[in-house]
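Student: Make a model of this:
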Amino acid sequence: MDALHYIILTFILLIATVTDLRERRIPNKLTYPAMLLALCWHYVMTGADGLVFASIGLAAGFGTMLIPFLMGYMGAGDVKLMAVAGAFLGPAGALKAFLFTSLVGGVYAVAVVAWRSPLTTMLASAMKDSKGLLAGAGTWVQNLQGRSQGVPQLAYGAAIAAGTIISVISDYGMNAFVPVWWA
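Tutor: Next up is the predicted model:
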């Protein structure tokens, strides 16, 4: 595939990541045109076979995130962003990107939970507080009492972007992003 193809996908993923981190959503005005662009791209480059390839990839990307969405773990924007990745990468690429996304997402989730943990809060308070660890423990108890019991919100678009880009690099190396005319 052409490097421009991967550069466009990366650009879309980066926009989705920034939007998701800022607004906690991935807008339809990004995902739907990106899906259409991928379908058209493959059709123009390889005809009806390319359209079938992109369509099956779109369905594979969508399908990988559908169950987590239905269970309430993912937002609809995350599902559509993975479908975009699938439309660009095809069915096998969508599944590989999903696997890398799951790994990145797991590390991301553990990091967020660790960052928000009472121990981390207590240690940070103790380090800031000149009175030492005992004063930090009091702050830790206060934080525990005021803490919401909900699951931390993740901007999973970042994990999708990272997992997809890692997937492309694992297949083609950094050369995937170098246009033929540039090399």
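Student: drop to CA atoms for contacts and neighbour counts, all remaining ones
Tutor: Noted.
Student: For the spatially most central residue of the chain, list the residues it contacts.
Tutor: When C-alpha atoms, centre = their mean is applied to the chain, the residue found nearest the centroid is residue 160 (2.1 Å). Listed by C-alpha atoms under 8 Å, 6 or more residues apart in numbering, the contact partners of residue 160 are 13, 78, 81, 82, 97, 98, 101, 105.
Student: Following up with a second sequence; could you model it the same way so I can compare the two?
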Amino acid sequence: MITLFMVKSFILAVALGTALYFDIRYCRIKNSVTYPAAVGGFLINFAEYGTPGLLFALKGWLIPVLALFVFYYINVMGAGDIKLFAAIGAIMGVSFVMYCFLFSVYIGGIIACGLLIRRKQFMYRMKMVCGYAKTVFLTGGLFPYGIKGDNNSKFIFTAAIVPGTIVNWVLLYLNF
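Tutor: So this is what the prediction gives:
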């Protein structure tokens, strides 16, 4: 018997796999990946719970967009990453997507530190981050982080979103 949880998991897996492919191949996540996944989340939650399911999906989609916009504004997260989190939220809900974000940041931090150490840029980047934090603290304002056009600092965050979501899904599935 196919449960709606399995259908949600399938939609989630297809969205994550497709987003990872496009992010690795083209360094962007296309709207043709995130929007159908979000619509699928709205539809499956509406089918499962009716109007409350629609509100569940809407909150799951809207809260990541609003909460993560600041990361887009300061240039540390792409719009596609945020839309992917929004699609995850529309499918699985707010609490699921927020845990996905936390696991993804943790995994992404490990990956990024490894890459920086391998490229021998760890100390340089830590000085940049400290300088940025100091400027934000002293001025009280946010502004874009990094150097415009610096492609060496690009990070395919989907490489962290996918395992972060898988970890969260496994924990949910195993009822931890």
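Student: follow-up on the earlier one: quick check: which element contains the residue nearest to the centre of the first structure?
Tutor: Assessed by DSSP states H and E, residue 160 of the first structure sits inside helix 156-172.
Student: longest helix in the second structure, by residue count?
Tutor: helix 94-118 (DSSP state H).
Student: Read off where that one ends up in the first structure.
Tutor: Aligning helix 94-118 of the second structure against the first structure (TM-score structural alignment) gives residues 91-115.
Student: Does anything pack onto the longest helix of the second structure? Which helices or strands?
Tutor: Helices and strands touching helix 94-118 of the second structure, by 3 or more C-alpha pairs under 8 Å, 6 or more residues apart in numbering; DSSP states H and E, are helix 51-73, helix 79-92, helix 122-139, helix 158-173.
Student: ok and the first one relative to helix 79-92, angle-wise?
Tutor: This means helix 51-73 of the second structure. 160 degrees (axes from the mean of the first three to the mean of the last three C-alpha atoms, to 10 degrees).
Student: quick one: buried residues of helix 51-73 of the second structure?
Tutor: 53-65, 68-69, 72 (16 or more other C-alpha atoms under 10 Å).
Student: Excluding sequence neighbours, find me the nearest residue to residue 59 of the second structure.
Tutor: residue 94 (6.4 Å; C-alpha to C-alpha, 6 or more residues apart in numbering).
Student: so residue 34 of the first structure makes contact with residue 12?
Tutor: Yes - Residue 34 of the first structure is within contact range of residue 12, at 7.3 Å (criterion: C-alpha atoms under 8 Å).
Student: between the two, who's got more neighbours?
Tutor: residue 34 (23 against 18; other C-alpha atoms under 10 Å).
Student: which residues does that one contact?
Tutor: 12, 84.
Student: can you tell me which residue in the second structure aligns to it?
Tutor: Using TM-score structural alignment, residue 34 of the first structure lines up with residue 37 in the second structure.
Student: gap between that match and residue 168 of the second structure?
Tutor: 18 Å (C-alpha to C-alpha, to the nearest Å).
Student: The alignment partner in the second structure of residue 17 of the first structure: what's it in contact with?
Tutor: By TM-score structural alignment, residue 17 of the first structure lines up with residue 20 in the second structure. Each residue near residue 20 of the second structure by C-alpha under 8 Å, 6+ apart is listed here: 29, 158, 159, 162.
Student: Check residue 58 of the second structure too.
Tutor: 42, 90.
Student: Aligned against the first structure, show me the partner of it.
Tutor: Checking TM-score structural alignment: residue 58 of the second structure goes with residue 55.
Student: mind checking how far its match is from residue 116 of the first structure?
Tutor: 40 Å.
Student: Then residue 49 of the first structure?
Tutor: Taken as C-alpha to C-alpha, the span from residue 49 of the first structure to residue 116 of the first structure is 48 Å.
Student: try residue 95 of the first structure
Tutor: From residue 95 of the first structure to residue 116 of the first structure the distance is 31 Å (C-alpha to C-alpha).
Student: The two: who's more crowded?
Tutor: Comparing residue 95 of the first structure with residue 116 by other C-alpha under 10 Å, the one with more neighbours is residue 95, at 22 against 13.
Student: Give me the distance between the more buried one and residue 86 of the first structure.
Tutor: The value you get for residue 95 of the first structure to residue 86 of the first structure, if C-alpha to C-alpha is used, is 8 Å.
Student: just residue 55 of the first structure next, same as before
Tutor: From residue 55 of the first structure to residue 86 of the first structure the distance is 8 Å (C-alpha to C-alpha).
Student: Just the element for the aligned partner of residue 7 of the second structure in the first structure, please.
Tutor: Residue mapping for residue 7 of the second structure onto the first structure gives residue 4, with TM-score structural alignment as the criterion. Assigned by DSSP H and E, residue 4 of the first structure belongs to helix 3-23.
Student: what separates that helix from the chain centre, distance-wise?
Tutor: 10 Å (C-alpha atoms, centre = their mean, to the nearest Å).
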